[in-house]
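[1] below are the sequence and a predicted model for it; my questions follow.
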Amino acid sequence: MTVCGCVADLCGGKSLQAWQDAGLVLSTTSNEACKLFDAVLTQYATWTNNENLGGIEGCLSKLKAADPNFTMGHVIANGLELIGTGSSVRLNKELDAAMRTMMTLSKSQPLTEREKLHVAALDMFARGQLPKACDLWEQILQSHPTDLLALKFSQDTYFYLGYHIQMRDSVARVYPFWTPDTPLSSYVKGYYSFGLMETNFFDRAEELAHEALALNQTDAWSVHTIAHINEMKAEVKKGLEFMKETEANWKVKILVASLKNPLLAHEYLWLQIAPRCLSSGSMLDVVDNCSMLYRLHLEGVKLGDRWNNVLKLTKKHTKDHVLLFNDVHVLMSSLGAKDHKATEDELKYSPCADHELSLAPSLGLPLCQAFVEFENGNCDKAVDLLYPIRYQLIQIGGSNAQRDVFSQLLIHAALNSKSQAKQNLARCLLRERDVMRPNSPMTERLIRKAAAVHSVA
């Protein structure tokens, strides 16, 4: 028996016939390839890296060996590179070649309509047309609501786009089809709960997340949802207790995660303030590290050489301009480390049809410039840049909790402004924040600071 066969038997994944029975035909004659495809998809969907199977990387390698011409094998491999790591064909020649190979294969063999749509969606994503890619995945889900790859790729892309309502409703439309006897249905509860949480349906989100955890206590995505709810509601004690109580269930899973599935790993270890980014180099780890350091910086915490350590990783990405969300966090590190050349490079955008770059003039540049003005002591200018776009910043992507650093910057800039009107604005923003997150220690500290500023004035 071949090595591929051993792994396929070990993973117990769906056979060629099983995929057909599920109404999700795969165009290959290799049973091994089908089982390995399932192994990769399962690890991606459940945020695991099964070392017994060789992890996602190992399974992908064996998948290609089992059938080098299996188009959907190329789709999942390229999709994980593009979507899972935030890479770009513009920056990665190997990925560009892999995408070209996939496109050539797709045109040289008969594929189902569903498979053709998968190829087209990934091609759109690679071209920077993220909303159009989501439209194509949604087209798949209308006819094939249990296509987990289409669901997961679209969920992650909606997250990058800041399309939280679409992220929620995409799962809502297919949720009735994920019956308890459907493999991995409990994880779909977790996806749905996250979309509900990001659109402020906290009670329903928490209920679903707990339902998912009752079925599988190691469901890291549902733990993730509950952690976010506790953060958004400023329930600090409850949140810390929950993370501590469930640590044994998610910590091992997260720690063995490969760089192919970092979207959760970075956030859990961020809670532990672990220096993961220095070892992984993953952009998702890097941006959260930058965000943590900048929040501490706003609070007046001395950071020593930490910015210089992070800059060693971010400096090579100052000209990437793949995601605006990444760009502004890279900028934080160059400002923190006082590297003026890296800061200048980060602020240079070229006109492009890419969806993300099309937002640069109206959102990306004003946001980045607000950070620069604040660090240069021009607090009035920072407020003038940031306040008009505060409600549009959801388009930068990320979660509500991640983007909160922009709200904190606006408040600090207004508090430190020389303008009485802007100081008044700071107090208004803090009252607004206190209503949304009552009993938040951070808000209480800033309210006391605002009162001190007022008394001095």
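    Great, that's in hand.
[2] make it CA atoms for all contacts and neighbour counts henceforth
    Noted.
[3] number of nearby residues for Lys381?
    18 (other Cα atoms under 10 Å).
[4] in addition, the following structure is provided for comparison:
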Amino acid sequence: MAPLKDSAGHALTGATGVALDAFEHTGHQLRCFIGDPVATVDRAIEAAPGMTMAHALKAWLYLLGTEPDGLPVARACIEQGERCGGDARERAHLLAARRLYEGRWREAGRILEDLSARYPRDALALQAGHQIDFFTGDSRMLRDRIARVLPAWSEPLPGYHAVLGMYAFGLEECGEYDAAEACGRRSVALERRDGWGWHAVAHVCEMRNRADEGIAWLTQDCAAWSEDSFFAVHNWWHLALFHLDRGDTDQVLALYDGAVRGGQLGVVLDMIDASALLWRLALLGTDVGDRWQALADRWAPLATAGNYAFNDWHALMAFIGAGRRDAQQAVLESLRRQAAGGAGDIARFAREVGLPAAEAMLAFGQGRYRDAVRLLRGIRHEANRFGGSHAQRDLIDLTLLEAAVRAGDGPLAMALAQERLARRPHGQLPRRLLERATQAARGCRVPAAA
């Protein structure tokens, strides 16, 4: 008897009708970042324990969150999928997932790249590869992985909205803002729950310092991207950045205390947003009260997880803000162990960017501003190598500029501020930073903003 096929025509080893329905629904939830896809795929596995792709999909769910506790679960899913057998496409999924579990990020991405070349309508391969491109900071592949398959997709196909949303984000990360915005808006028009499409347009507004338009974009239908969404915190973070650009710090704090922290920050990716937002507020002179302490408590169990340097960098920010020196040292030691780990991707993330970025933040926190300037200047043009988006890594440039001001290096501060204003001529934040740098360049004593 021939195996059942998914909506794109791919064979699914071991599937039953009930399992297929649950599998398809899980794919929709993942593409929109809504619901509880783990619970849904578990229903598929319960209905068909021998369904190879259900185990592969569950493995991806646990791998792509970069949660240390997710790794053992992902490994069990991979092993179970391997025992189920499968065709070449299914085996490639499991191999890519295994490579990611092993910390071989780029190899996993290449396996998925080849998989998409052969099976361009495999939406899971596209999305997993797209997320790996994000975590490795590969802007070109964020765009081109999707561009390669576009001719195979069209509006009637389930998941087409997600392909457009991914392409929009890739275009934005490559600086093609007009095309990115048009593509992202079309994605959302096709599927209002597509959180990644909303996110892509928000990134365009962020990179162009179009705060008012960004606020209008995200607030026109908050329910679409926030209700029952496990990606909501990141889009709330973007909304907070728009208000920060306008100087609405009370609104930023309200968003932090409500939508950002409201989920109790139990997920690493949400904790990253919380750290980045509080650090920005502190750079701009806002008293964040005891918020650092609560966030540091959340990060504490993960201080030495050592599975992704970008996470560790954000954990360190919380420990600096909370004044927890032992935890700061634990993160640095973990990064040093990672950096010494050989030729693998985890070691490269730490060695090339993660460790010097962490040392720079610690120097800044200790008032060693010249050291912070030196370290940040050394990595700012290679920072994509440890992942994240341009908007997330902007924290490096913001900290560098403030460190230059506090170090009394007026010419550098002025140069950095002018550079920023040239790239982002709109919005209030670049002009406020320029005013601060101008004071430093005139030899005025500029008080620490935080």
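    Alright, I've got the coordinates. Computed from a predicted model, the values in this text were never measured in an experiment.
[5] what does stretch 119-126 of structure 2 correspond to over in structure 1?
    Per TM-score structural alignment, the counterpart of stretch 119-126 of structure 2 in structure 1 is residues 144-151.
[6] neighbouring contacts of that stretch?
    23-24, 41, 45, 76, 118, 137-138, 140-141, 170-171, 174, 177-178 (Cα atoms under 8 Å, 6 or more residues apart in numbering).
[7] next one: stretch 430-443 of structure 2
    Counting by Cα under 8 Å, 6+ apart, 401, 405, 408-411, 413-414, 417-418, 420-421, 424, 445-446 sit against stretch 430-443 of structure 2.
[8] at 10 Å instead, please
    209, 245, 247, 284, 398, 401-402, 404-425, 429, 444-447, 449 (Cα atoms under 10 Å, 6 or more residues apart in numbering).
[9] out of those, which are buried?
    For the contacts of stretch 430-443 of structure 2, a burial check counting by 16 or more other Cα atoms under 10 Å picks out 209, 245, 247, 284, 398, 401-402, 404-418, 420-421, 424-425, 429, 446.
[10] matching Leu385 of structure 1 against structure 2, which residue comes up?
    Using TM-score structural alignment, Leu385 of structure 1 pairs with Leu375 in structure 2.
[11] give me the number of residues near that match?
    Neighbourhood size, Leu375 of structure 2 [other Cα under 10 Å]: 21.
[12] ok, now the one 10 residues further on?
    By other Cα under 10 Å, the residues close to Arg385 of structure 2 number 20.
[13] wait, what's in contact with it?
    135-138, 310, 345, 348-350, 352-354, 379.
[14] and with 6 Å instead?
    Gly137 (Cα atoms under 6 Å, 6 or more residues apart in numbering).
[15] got the buried residues for the match of stretch 119-126 of structure 2?
    Going by 16+ other Cα under 10 Å, stretch 144-151 of structure 1 has these buried residues: His144, Pro145, Thr146, Asp147, Leu148, Leu149, Ala150, Leu151.
[16] where exactly do the strands run in structure 2?
    Using DSSP state E, the strands of structure 2 run over residues 4-5, 11-12.
[17] need those in CSV with distance to Gly159 of structure 2 and mean neighbour count, can you?
    Below are these laid out as CSV (distance: least, Cα to Cα, whole Å; neighbours: other Cα atoms under 10 Å):
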stretch, distance to Gly159 of structure 2, mean neighbour count
strand 4-5, 16, 16
strand 11-12, 18, 20
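[18] same list, the ones you listed, but as TSV with distance to Leu316 of structure 2 please.
    Putting the strands of structure 2 into TSV (distance: least, Cα to Cα, whole Å) gives the following:
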stretch	distance to Leu316 of structure 2
strand 4-5	46
strand 11-12	44
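[19] about what we covered before: which of the buried residues of stretch 144-151 of structure 1 sits closest to Thr182 of structure 1?
    Closest approach to Thr182 of structure 1 among these (Cα to Cα): Thr146, at 8.6 Å.
[20] just give me the neighbour total for Pro356 of structure 2.
    22.
[21] in structure 1, what residue corresponds to it?
    By TM-score structural alignment, Pro356 of structure 2 lines up with Pro366.
[22] how much space between its match and Ala414 of structure 1?
    16 Å (Cα to Cα, to the nearest Å).
[23] the residue nearest to the spatial centre of structure 2 and Gly175 of structure 2, how far apart?
    Centroid-nearest residue in structure 2: Gly388, 5.0 Å away (criterion: Cα atoms, centre = their mean). With distances taken as Cα to Cα, Gly388 of structure 2 is found 15 Å from Gly175 of structure 2.
[24] got it, and Arg436 of structure 2?
    28 Å.
[25] compare these two (neighbour count), which wins?
    A count of neighbours by other Cα under 10 Å puts Arg436 above the other of Arg436 of structure 2 and Gly175, at 22 against 15.
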